[in-house]
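*Asks:* show me how the following folds:
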Amino acid sequence: MANTPYPESYYAASANAVPPRPALQDDVETDVCVIGAGYTGLSSALFLLENGFRVTVLEAAKVGFGASGRNGGQIVNSYSRDIDVIERSVGPKQAQLLGQMAFEGGRIIRERVAKYDIQCDLKDGGVFAALSAKQMGHLESQKRLWERFGHTQLELLDQRRIREVVACDQYVGGMLDMSGGHIHPLNLALGEAAAVESLGGTIYEQSPAVRIERGANPVVHTPKGKVRAKFIIVAGNAYLGNLVPELAAKSMPCGTQVITTEPLDDELAKSLLPQDYCVEDCNYLLDYYRLTGDKRLIFGGGVVYGARDPANIEAIIRPKMLKAFPQLKDVKIDYAWTGNFLLTLSRLPQVGRLGDNIYYSQGCSGHGVTYTHLAGKVLAEALRGQAERFDAFADLPHYPFPGGQLLRTPFAALGAWYYGLRDKLGF
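*Replies:* Okay, the predicted model is just below:
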């Protein structure tokens, strides 16, 4: 059986040491079989174990192999579509419940880090940076919206204040969210996996789910074994493939690119981001960046629809970094990689149940670090018979991409081109 290692990245190179995990070689029984050892699967497993379930996790490659171990490492609240958009779509009652959950994922991350002593370079503070007066007006509205749902750790930044937190002269202002922040994402996943095992859960790596045998007692088959369970949680997201055809039809894997500089000297690092906050701009196709624990700059941006790997990631992202920070023109890039996230047409997560015992959550649409941790809690609640919050997500409307799988990539790329043009022209 093929052994799939981590792709080359700064995160893989700086990952905390962990014990090897076996591949599934036989038949096992459990209460819940979780497919995928990313944030959604690990969060689900932890909440279930804490509530007395027996849990087995199957991972096709290694813990955090997908988006959970490759993302920008930013703790960003709410969803890819904000609460006002949800409210217009589903009405005030459902939106109220989803709005109350919009800031819970970040709290769950901090609780996990503290409870299980996870070493993942957690830092508080995230900045949304406005490139135009229109974007600044949107942030002012967003602050009022989030405060309506009880989220108050927010500060609007005028042009002078944003210069104090980021050394970039592109921005006219911004908003600081002190409940945002950043982490080493792979080390967070590895720490959560260790927590799963400390509670008696089992994780099998290099054990892809190749078939689900549905029924009253569903069975998940791998190349050399199978897991018989009472419930299944499907948490593969952009790396699920066609294991569950009903889920593949309404989503599309997309790639985003990230580069990491060589370590910066302390003075230069502090001059770029004096308070060590993470930053993302307010464009539709946004740029995002932050400092690592060892004073490198991680800079990401861009989307490749259909999840193709670009030939030269540095050539795509380095110009974006230098536009923000021309003072880094002589700095070497040590790492460049791509990773996939799962996009839905609505840009809202898809949550639901197939039959009576197969649950799923997918399609974070680039906003997954916090949402996936919330999703694990919501899925665990549903398995315990507390489905109100699960139903609030499950009742969100979702549609297939126009033209089906054949045309979803060009349609999405055309839409992104349109919004990218609006960003550049400022309308």
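
*Asks:* every contact and neighbour count from this point should use C-alpha atoms.
*Replies:* Noted.

*Asks:* where do the helices sit along the stretch 301-427 of the chain?
*Replies:* According to DSSP state H, counting those that start in this stretch, the stretch 301-427 of the chain carries its helices in the segments 313-324, 368-383, 388-394, 404-425.

*Asks:* just these: most buried one?
*Replies:* Comparing the helices of the stretch 301-427 of the chain by mean neighbour count (mean count of other CA atoms under 10 Å), helix 368-383 ranks first with a mean of 25.

*Asks:* same for that one, what does it pack against?
*Replies:* Here helix 368-383 touches helix 39-50, strand 74-75, helix 104-115, strand 358-362, helix 388-394, going by 3 or more CA pairs under 8 Å, 6 or more residues apart in numbering; DSSP states H and E.

*Asks:* closest one to residue 146 among these?
*Replies:* Distance to residue 146, taken as CA to CA, is lowest for helix 104-115 among the helices and strands packed on helix 368-383, at 12.6 Å.

*Asks:* distance of residue 74 relative to residue 381?
*Replies:* 26 Å (CA to CA, to the nearest Å).

*Asks:* again, but for residue 418
*Replies:* Look at residue 418 and residue 381: by CA to CA, they are 40 Å apart.

*Asks:* what do you get for residue 291?
*Replies:* Where residue 381 is concerned, residue 291 sits at a distance of 36 Å (CA to CA).

*Asks:* returning to that earlier point: dump the helices of the stretch 301-427 of the chain to CSV, plus distance to residue 125.
*Replies:* Supplementary listing: the helices of the stretch 301-427 of the chain in CSV, determined by distance: least, CA to CA, whole Å:
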stretch, distance to residue 125
helix 313-324, 19
helix 368-383, 14
helix 388-394, 27
helix 404-425, 25
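
*Asks:* mind checking which of these is nearest residue 97?
*Replies:* Within these, the stretch nearest residue 97 is helix 388-394; the backing value is 7.0 Å (CA to CA).

*Asks:* other residues contacting that closest one?
*Replies:* The contact list for helix 388-394, computed with CA atoms under 8 Å, 6 or more residues apart in numbering, reads 94, 97-98, 349-352, 378-379, 381-382.

*Asks:* before we compare anything, build this one as well:
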Amino acid sequence: MKVCVVGSGYVGLVAGTCFAESGNDVICVDVDKDKIDGLKRGIIPIYEPGLKEMVLRNCEEGRLNFTTDLDLAVKESLVCFIAVGTPPGADGSADLQYVLSVARSIGRAMESFKIIVDKSTVPVGTADKVRAAVNEELNKRGVHIEFDVVSNPEFLKEGAAIDDFMKPDRVVIGTDNVRTAEIMKELYSAFMRKSNRLLVMDIRSAEMTKYAANAMLATRITFMNQIANLCERMGADVMAVREGIGSDSRIGYDFLFPGVGYGGSCFPKDVKALVKTADECSYDFVLLKAVELANERQKAVLSDKILRRLGTSGEKPLAGKRFAIWGLSFKPRTDDMRDAPSLTIINRLLEMGASVHAHDPEAMNEAKKHFGDRISYSVNKYDLMRGADALVIITEWNEYRNPDFDRIKELLINPIIFDGRNLYHPGRMKDAGFEYLPIGRNGEAVCEMA
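*Replies:* Below you'll find the predicted structure:
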């Protein structure tokens, strides 16, 4: 099948490459000429395991091409995916200007039947706006060309996007047209060989499904973080509590790891957008507003621990203190730092007068865009600890799970580890001679039960 994907960012590039991998002829389009020129040379603008190899293979075999010429891509394709950004506005609403701009461009370029697919995360009702934008351009041209608009939200986890696309939990197709549904089923058939996980529903339900899924996951994460904070005050161990509740088949273990809050390109943006959508419908989504508030507070939990343990009085209570940071990206296996907890934690440490030396396997170039020379960077995860007052773990990269603790203790001024991801067992750390401050573990009861 001939496919074009407009937008060569994270979603568009992964989708286009995976469609090409399954035998389709794919053209990826972007307005950024430098990005397109780089992709033609095999330069991948994002870090995603396995993506570069797949891009190079499909380019070499002629199934995957890159261009800035949207008109040409539309004319040569049956299915046109819109995969551009929908950044949050000041009020939390999704900014649809790029989606609707692409829709209008498709309307100006199309000469035959097209299936226009919203792959970007968009609010309920966006398909109607896309349809109106295309019709407006066709009317200006004085032509009548049949087309259909489909909602096909993505459910990709950064760091596992290739597997998620090639072996999906589900593929949601929102359409009211039987013929269009069959064409979309054919396009996705290569990913359904073991079992059919394709769900066809009405367009508005498909649009809502994406937001509802991410809001649910954000709520689970936030709930567990709140339980962790309570565990510290009650002298309970949140990891034991996780085992206890996760063993309930109605709950399960996924997305119940406590930490320093969620970040990334999806959860913060989608929760805000769903709250905004609810407000526009005169519905007070109290639960999600609380999730937003709790998550922002959670990002301060680790720096609060540092302040309580090592801070002094005065305007700059951490002046003269130096901290070694492990982890900058919002999660492992990505260089994405959008709404990453590290941004809040490091900025708070700097505001309190501390100096910061950071390591991350993939995100240090991205971190330089946020911090510049306000912090130092190290390509070696141990070198930055020499002379540091403590180690602070923010992201749970595998490289940090089994370090040389003797070496760490030798390099640090104080054998103190503030662990925002609970990578280690408190008992073992105590035996190894460390003062270990994780999230929701080894706290002392400060509340007496009546």
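
*Asks:* where does the TM-score land?
*Replies:* The TM-score (TM-score structural alignment, normalised by the length of the first structure) is 0.21; 157 aligned residues with a CA RMSD of 7.4 Å.

*Asks:* wait, what's in contact with residue 226 of the second structure?
*Replies:* With contact taken as CA under 8 Å, 6+ apart, residue 226 of the second structure is in contact with residue 294.

*Asks:* buried set for the helix or strand where residue 182 of the second structure lies?
*Replies:* Per DSSP states H and E: residue 182 of the second structure is located in helix 178-188. Buried positions in helix 178-188 of the second structure, judged by neighbour count with 16 or more other CA atoms under 10 Å: 180-181, 184-185, 187-188.

*Asks:* and after that helix, which helix or strand comes next?
*Replies:* strand 198-201.

*Asks:* can you name the next helix or strand after that following strand?
*Replies:* Under the assignment DSSP H and E, the closest C-terminal helix or strand after strand 198-201 of the second structure is helix 203-234.

*Asks:* for that next one, buried residues please.
*Replies:* Buried positions in helix 203-234 of the second structure, judged by neighbour count with 16+ other CA under 10 Å: 203-212, 214-215, 217-234.

*Asks:* now residue 174 of the first structure: how far from residue 281 of the first structure?
*Replies:* Separation of residue 174 of the first structure from residue 281 of the first structure (CA to CA): 9 Å.

*Asks:* likewise for residue 143 of the first structure?
*Replies:* Counting by CA to CA, the separation of residue 143 of the first structure from residue 281 of the first structure is 16 Å.

*Asks:* same question, residue 191 of the first structure
*Replies:* As judged by CA to CA, residue 191 of the first structure and residue 281 of the first structure stand 29 Å apart.

*Asks:* which of those two has more neighbours?
*Replies:* residue 191 (22 against 18; other CA atoms under 10 Å).

*Asks:* and that one, helix, strand or coil?
*Replies:* Classification of residue 191 of the first structure by DSSP: H, G, I helix; E, B strand; the rest coil places it in helix.

*Asks:* OK, contacts around residue 129 of the second structure?
*Replies:* For residue 129 of the second structure, the contacting residues are residue 100, by CA under 8 Å, 6+ apart.

*Asks:* what strand or helix carries it?
*Replies:* Of the helices and strands defined by DSSP H and E, residue 129 of the second structure is found in helix 126-141.

*Asks:* now do residue 135 of the first structure
*Replies:* With DSSP H and E as criterion, residue 135 of the first structure is part of helix 133-148.

*Asks:* run the angle between that helix and helix 404-425 for me.
*Replies:* Between helix 133-148 of the first structure and helix 404-425, the angle comes out at 110 degrees (axes from the mean of the first three to the mean of the last three CA atoms, to 10 degrees).

*Asks:* following helix 133-148 of the first structure, which helix or strand shows up next?
*Replies:* Beyond helix 133-148 of the first structure toward the C-terminal end (DSSP H and E), the next one is strand 154-157.

*Asks:* show me where the second structure has strands.
*Replies:* For the second structure, the strands identified by DSSP state E occupy 2-6, 25-29, 64-67, 79-82, 114-118, 147-151, 171-174, 198-201, 322-326, 355-359, 376-377, 390-393, 416-419, 435-437, in order along the chain.

*Asks:* which helices and strands sit right next to the last one?
*Replies:* For strand 435-437 of the second structure, the packing partners by 3+ CA pairs under 8 Å, 6+ apart come out as strand 416-419, helix 426-431.

*Asks:* list the contacts for residue 139 of the second structure?
*Replies:* For residue 139 of the second structure, counting by CA under 8 Å, 6+ apart, there are no contacting residues.

*Asks:* and the helix holding residue 129 of the second structure with strand 114-118, angle?
*Replies:* In terms of direction (the same axes, to 10 degrees), helix 126-141 of the second structure departs from strand 114-118 by 140 degrees.

*Asks:* any idea how far residue 99 of the first structure is from residue 86 of the first structure?
*Replies:* For residue 86 of the first structure relative to residue 99 of the first structure (CA to CA), the value is 9 Å.
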